[in-house]
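Engineer: predicted model follows, preceded by the sequence.
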Amino acid sequence: MSHARDLQVQLDAQRRAFTAEPYPSLATRRDRLTRLATLTRRHRDEIAEAISTDFGQRAEVETRLAEVATILQGAGFARRRLRRWMRPSRQPVGWRLQPARARVHTQPLGVVGIISPSNYPWSLAWLPAIDALAAGNRVMIKPSEQTPATSVLMARLAARYFAPEELCVMEGDSEVARAFAALPFDHLLFTGSAAIGREVARAAAANLTPITLELGGKTPVLIAGDADLEKAAERIAFGKWLNAGRTCIAPDYVLVEAPQLEGFLKAMQHQVSRFYPEGTASRDYSSVPGAEHRARLESMLYEARNHGCRVIELGERLELADGGVKLPPTLVVDPTENLAIMREEVFGPWLSVIGVPDMDNAIARVQRAPRPLALYAFTDDSDLRRRLLEETHSGGVVFNDTLWHNAVPALPFGGVGESGIGSYQGEAGFRRFSHARAVFLQSPRSPVGWLNPPYRRWLLRLLGL
């Protein structure tokens, strides 16, 4: 009860502040974005250290690329475009209502709640906060309890750079998270697993709180017959083993035309040896935190082995002195659809590789699976690209690479179906955390009075009604 009461007190304080300033100026919004970027830039070394502490070991370059650079880029992108986003947009009214005028006015929602995950504990908390602040809202963040060092740093820096009625970070365990999700926010964004996402949605429904859910899923990769296998392997290896596979849009399984299967497996082994010449001991390869999560992954791999799957480990399991554990990049060849590795999102360094007769078969497999957060395809065939865009569904699509669509702040980021509800980032995020308010301005010369009762049937015929 004390958790819920403390959270409600903070929400009430932010709501009062919002009521006193319901439409922050362009200058105020830009200032908040500048402070958020400064917070990240000045303390990037502390951020990298905190995340590595939580992970056991996190490659510092990965933190700078995926956690620091994304925030600086997102905040700068929003600052530069905010004036245009805030400008009311004129809309046509149709000749029957002229000379009246119409426009859409974007209005801040109020207080936005953000529940962030542990895999990218910095960027996945602050990226939606950028959009919410740009839209003129107040923000409350509940970071993951699985990354305590990062959460402590986040709360300390938020209190240093922001007034608590502007933005605050609420630390705590899973009980705090449940109480947080039950608050009557004006919008709630959650990033995490589908199972927890369902709980968040149920809690939000009690208050009719609008929600955005980013849930991940099993991201497929299709390799067509015209693909360059070495290049495809290079880009897939980067996307898969960044953060040791703990990326919601990481490749989850590969569908490759059967004659190319062995060639692709060799290309993958070659790329992994190039990326990590010291194997799992490389400082550029991250550990997998959480004993429970590692046990789930190892159980998944054990089941695949027991069912006769070929398992190719591209390194050795490594236990670190500070308690972290590195699980090696691993290829699982031709697992059947009933295995856990094909039923569940892997969220780790295992990659399934499946030989298929042709791309028709690959497309059919994607179509009957739950809709993923991303889809990757390696092909220069324009007809196949068109088919993938028209016949499949996913949050995003990338041709001849992986992950990089999420580095383009002008592109919306979000899922569809089981991979999520709604999208944010850039203008899409500004719109997500705003209310599009319809405004109609009647003219004193308006002829609509002719439509008052008693109705003139001849006038309806004249208007084509």
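Structural biologist: Everything's here; your move.
Engineer: please make it C-alpha for all contacts and neighbour counts, starting now.
Structural biologist: Will do.
Engineer: show me the helices in the stretch 1-150 of the chain, by range?
Structural biologist: 2-20, 26-42, 44-55, 60-63, 70-86, 123-134, 148-161 (DSSP state H, counting those that start in this stretch).
Engineer: may I see those organised as CSV, with mean neighbour count added?
Structural biologist: Shown next, in CSV, are those (neighbours: other CA atoms under 10 Å):
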stretch, mean neighbour count
helix 2-20, 16
helix 26-42, 18
helix 44-55, 20
helix 60-63, 18
helix 70-86, 19
helix 123-134, 27
helix 148-161, 18
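Engineer: of those helices, which is nearest residue 257?
Structural biologist: helix 60-63 (31.9 Å; CA to CA).
Engineer: show me what that closest one is packed up against.
Structural biologist: helix 44-55 (3 or more CA pairs under 8 Å, 6 or more residues apart in numbering; DSSP states H and E).
Engineer: please repeat the previous calculation with a cut-off of 6 Å.
Structural biologist: Judged by 3 or more CA pairs under 6 Å, 6 or more residues apart in numbering; DSSP states H and E, helix 60-63 is in contact with no other helix or strand.
Engineer: alright, now check it against this:
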Amino acid sequence: MSAEPAWKHATQQPLSELDRVLTLQRKAFAANPMPIAGQRRQWLNTLRDLLSAEREALIAAISSDFSHRSGDETLLAELMPCLMGIDDARKNLQKWMKPARRKVGIAFQPASAKVVYQPLGVVGVIVPWNYPLFLAVGPMIGALAAGNRVMLKLSESTPATGELLKRLFAQVFPEDLVAVVLGEAEVGIEFSRLAFDHLLFTGSTSIGRQVMRAAAENLTPVTLELGGKSPAIVAADVPLKDAAERIAFGKTLNAGQTCVAPDYVLVPEDRVEGFVEAYRQAVLGFYPTLTDNPDYTAIINQRQLTRLTGYLEDATRKGARVIALYDQGQDRRMPFSLLLNVSDDMLVMQDEIFGPLLPIVPYSRIDQAFAYINQRPRPLALYYFGYNKAEQQRVLEQTHSGGVCLNDTLLHVAQDDLPFGGVGPSGMGHYHGREGFLTFSKAKGVFIKQRFNAARLIYPPYGKAIQRLVYRLFIR
């Protein structure tokens, strides 16, 4: 680890230090407001080389923050998506940057029009604790590809990862291009108040409201990725083994600490017991035991474990039937549990769970499942399991969510050519791939005329014959 960072003292005087870095990056951007494709590609190459070279250190740091985090999960869910995202940006950068030709109406000829994609300036990114690498680097890819400077605020819950990224990025990027900010919640509050050219926040809906309120003081545009209660629907005729196994993977990855993890499952009432058994077999197949199992990730800290335990106690007290899939956990490796007979007054059905608890809600007709989802805040993701094409189409047309997987979970997030983002309470705006480039760019409309000016025909004084002719041609 590096020496004690300046940001450790930022809780006493955060604003002056944050302002210093923002001013530094603004000056650097002003000196190079439209980086050429080659320079942007070099930034991405540098980032890719760094992540590849330091993958073991990154795995170790993230595991340290969690007390134990599966190294394979970090490779699969953090490092691989980062590298794939960089590769996609490098491959498509020239095409994304190319001005787009647009049509000019006949009344305004001779002229031409185009859209120029211009870097915004300095982009702020507030990074959550659950995927501290991917949710830092993912937005950073789009911001750098678009030609911006980047300030990252890492979570206080992942100090080892934050210290490592601060040190590694400082080795390969000047502070006026990429800067990592560390510190407690007070620093995060001041960070969100900075006059960025764009601010991206990933986290809870409640904190997202505060971030948006702070950004509004500077009219800073925001992208909010907020999560929510993402449902899974099991159709009446889908093989339960298929559905349960794929739902189990989406729920057990990172011990359920994923913003797009299935939060509850809607199951036909006559298939509930069958689904319970299929889910149990799938989870036990993944993790035969929790004790000393290197594949199973711990809950990030005691505060989150206490919150999840409180959900179980509250649900049990209010009549839920809890089916624990293991006798006990180990340290903060919390056992997986299914919850039946749940009701809306239970905390587990009100808050995003963010852990290894899975409520099951029975339904009798698919319309009831749609109604149940539509009566609640719009989620970040929705998962449907069933092979009937007509019913799949109904899911797409009759529900709202940030994104959808048909017959899978999570993997839509890994598709670089798909936009990722929420809707309403689950967020606003998109990034990843081309959408990330566009989010961090200003699509500037440009209208071009050269020497000849036909528009003088409609200049005042009005009432000339040519003007009356123009009106007849275009106003009917």
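Structural biologist: Sure, I can see it. Since the model is a prediction, treat every value here as computed from it, not as a measurement.
Engineer: before we move on, back to that, nearest to residue 228 of the first structure, of the helices of the stretch 1-150 of the first structure?
Structural biologist: helix 60-63 (26.2 Å).
Engineer: compared with the second structure, how much does the closest one deviate?
Structural biologist: Averaged over the aligned pairs, helix 60-63 of the first structure sits 0.3 Å from the second structure after superposition, using mean CA distance after the TM-score superposition for the first structure.
Engineer: please work out which residues of the second structure line up with that helix.
Structural biologist: Here helix 60-63 of the first structure aligns to the second structure at residues 71-74, judged by TM-score structural alignment.
Engineer: quick one: contacts of that stretch?
Structural biologist: Outside stretch 71-74 of the second structure, the residues that touch it by CA atoms under 6 Å, 6 or more residues apart in numbering are residue 59.
Engineer: ok so, going back, looking at the helices of the stretch 1-150 of the first structure, which is closest to residue 186 of the first structure?
Structural biologist: helix 2-20 (9.7 Å).
Engineer: gap between residue 248 of the second structure and residue 336 of the second structure?
Structural biologist: 10 Å (CA to CA, to the nearest Å).
Engineer: what do you get for residue 281 of the second structure?
Structural biologist: 12 Å.
Engineer: which of those two has more residues huddled nearby?
Structural biologist: For residue 281 of the second structure versus residue 336, neighbours defined as other CA atoms under 10 Å are more numerous around residue 336 (24 against 18).
Engineer: so what corresponds to that one in the first structure?
Structural biologist: Using TM-score structural alignment, residue 336 of the second structure sits opposite residue 329 in the first structure.
Engineer: do the same with residue 437 of the second structure
Structural biologist: Match for residue 437 of the second structure (TM-score structural alignment): residue 430.
Engineer: surely that match touches residue 136?
Structural biologist: No - taking contacts as CA atoms under 6 Å, residue 430 of the first structure lies outside contact range of residue 136: 9.0 Å.
Engineer: quick one, which of the two is more surrounded?
Structural biologist: residue 136 (30 against 25).
Engineer: so how far is residue 301 of the first structure from the counterpart of residue 402 of the second structure in the first structure?
Structural biologist: Aligned counterpart of residue 402 of the second structure in the first structure: residue 395 (TM-score structural alignment). Look at residue 395 of the first structure and residue 301 of the first structure: by CA to CA, they are 28 Å apart.
Engineer: between these two, which one's more packed in?
Structural biologist: The neighbour count for residue 395 of the first structure versus residue 301, taken as other CA under 10 Å, is higher for residue 395 (24 against 20).
Engineer: the more buried one and residue 42 of the first structure, how far apart?
Structural biologist: Taken as CA to CA, the span from residue 395 of the first structure to residue 42 of the first structure is 33 Å.
Engineer: for residue 75 of the first structure, same thing?
Structural biologist: Applying CA to CA to residue 75 of the first structure and residue 42 of the first structure gives a distance of 14 Å.
Engineer: what do you get for residue 165 of the first structure?
Structural biologist: Distance from residue 165 of the first structure to residue 42 of the first structure, by CA to CA: 23 Å.
Engineer: which ones are touching the spatially most central residue of the second structure?
Structural biologist: Centroid-nearest residue in the second structure: residue 225, 4.9 Å away (criterion: CA atoms, centre = their mean). Residue 225 of the second structure makes contacts with 202, 422, 427, as judged by CA under 6 Å, 6+ apart.
Engineer: surely the match of residue 336 of the second structure is in contact with residue 348?
Structural biologist: No - using CA under 6 Å, residue 329 of the first structure is not in contact with residue 348; the gap is 8.8 Å.
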